[in-house]
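A.B. asks: have a look; sequence and predicted model below, questions after that.
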Amino acid sequence: MDLQRQQLPNSTLILVFGILSIVGCCCYGIVGLVFGVITLSMAQKATAIYNTNPEMYTGYQNVKTGKILAIIGIALSALMVISYIAILGIYGLEGLENMQREMMEQYGG
């Protein structure tokens, strides 16, 4: 009996969301955290499906890669969030606005 292998559900989407979690860390870290958490949740479900019958599915490599990228994205995003909180704590909102204004004047924004 020849079983036809099928694509693991959401395997490509998990990979894309993993990439977006790294890119999203540049958006104050929030977007990266959101994509990272969603990716890890989806990867956990896909891994459970794959482990029930591994010979039936393809695309598990995308799930593993997406999961690794999500972990990296979450770590980078968490660092960004912590750094923004630290800057706000040290300089306050007014100090942060002054820093942004000075940068815009210096670099011609």
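C.D. replies: Yep, that arrived. Numbering: from 1, shown residues only.
A.B. asks: please count neighbours and contacts with C-alpha atoms only from this point.
C.D. replies: OK.
A.B. asks: buried set for stretch 28-46?
C.D. replies: By neighbour count with 16 or more other C-alpha atoms under 10 Å, stretch 28-46 contains the buried residues 28-40, 42-43, 46.
A.B. asks: what's the answer for stretch 12-28, then?
C.D. replies: Going by neighbour count (16+ other C-alpha under 10 Å), the buried part of stretch 12-28 is 12-25, 28.
A.B. asks: and here is the other one:
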Amino acid sequence: MEQQKLPNATLIIVLSIASIVLCCFYGLLGIILSIIAIILSNKSIQQYKINPQDYSNYSSIKTGKIIAIVGLVINILVLLFFIWFISVIGWDALQDEELMRERMEDMMNQ
């Protein structure tokens, strides 16, 4: 029997890389993409474990899952940073540049 490729291998890698690239959007979009990539990779890994001799691209699935986990961690850290930043500076300071400058200076002087 000829070996076939596991489904969604390319999609998992693309979503994983996109989750790292999109961490600059407050972490939310990257978290969603990395969770989708992890779910898809877990399904492919389960399918591989049933018949490992039938599939040839298991290493790319593992690579995509590792990249997705790294993307998830980075995006969670970015999200936590923005939550911390808003809690320290305040939502109203984000709207007013002078108020933000004053609060940043106060924070640096402490």
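C.D. replies: Arrived safely, thanks for sending. Small disclaimer: the values here were computed from a predicted structure and weren't measured.
A.B. asks: Tyr57 of the first structure against Ser11, yeah?
C.D. replies: No - contact criterion C-alpha atoms under 8 Å: Tyr57 of the first structure and Ser11 do not qualify, at 10.3 Å.
A.B. asks: these two: which is more packed in?
C.D. replies: Remark: of Tyr57 of the first structure and Ser11, Ser11 carries more neighbours, 22 against 17, as counted by other C-alpha atoms under 10 Å.
A.B. asks: and the more buried one, what's its match in the second structure?
C.D. replies: In the second structure, the residue matched to Ser11 of the first structure (TM-score structural alignment) is Ala9.
A.B. asks: list the contacts of that match.
C.D. replies: 41, 57, 60-61, 64 (C-alpha atoms under 8 Å, 6 or more residues apart in numbering).
A.B. asks: could you dump these into a markdown table and include secondary structure and distance to Trp91 of the second structure?
C.D. replies: Listed next are the contacts of Ala9 of the second structure as a markdown table, based on DSSP: H, G, I helix; E, B strand; the rest coil; distance: C-alpha to C-alpha, whole Å:
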| residue | secondary structure | distance to Trp91 of the second structure |
| --- | --- | --- |
| Ser41 | helix | 38 |
| Asn57 | coil | 48 |
| Ser60 | helix | 43 |
| Ile61 | helix | 41 |
| Gly64 | helix | 37 |
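A.B. asks: excluding chain neighbours, what is closest to the residue sitting nearest the centre point of the first structure?
C.D. replies: Closest residue to the average C-alpha location of the first structure: Ser21 at 1.9 Å, with C-alpha atoms, centre = their mean. Leaving out its chain neighbours, the residue that sits closest to Ser21 of the first structure by C-alpha to C-alpha, 6 or more residues apart in numbering is Gly32, at 4.0 Å.
A.B. asks: now the aligned residue in the second structure for that neighbour: how far from Ala37 of the second structure?
C.D. replies: Under the alignment (TM-score structural alignment), Gly32 of the first structure maps onto Gly30 of the second structure. To Ala37 of the second structure, Gly30 of the second structure is 10 Å away according to C-alpha to C-alpha, to the nearest Å.
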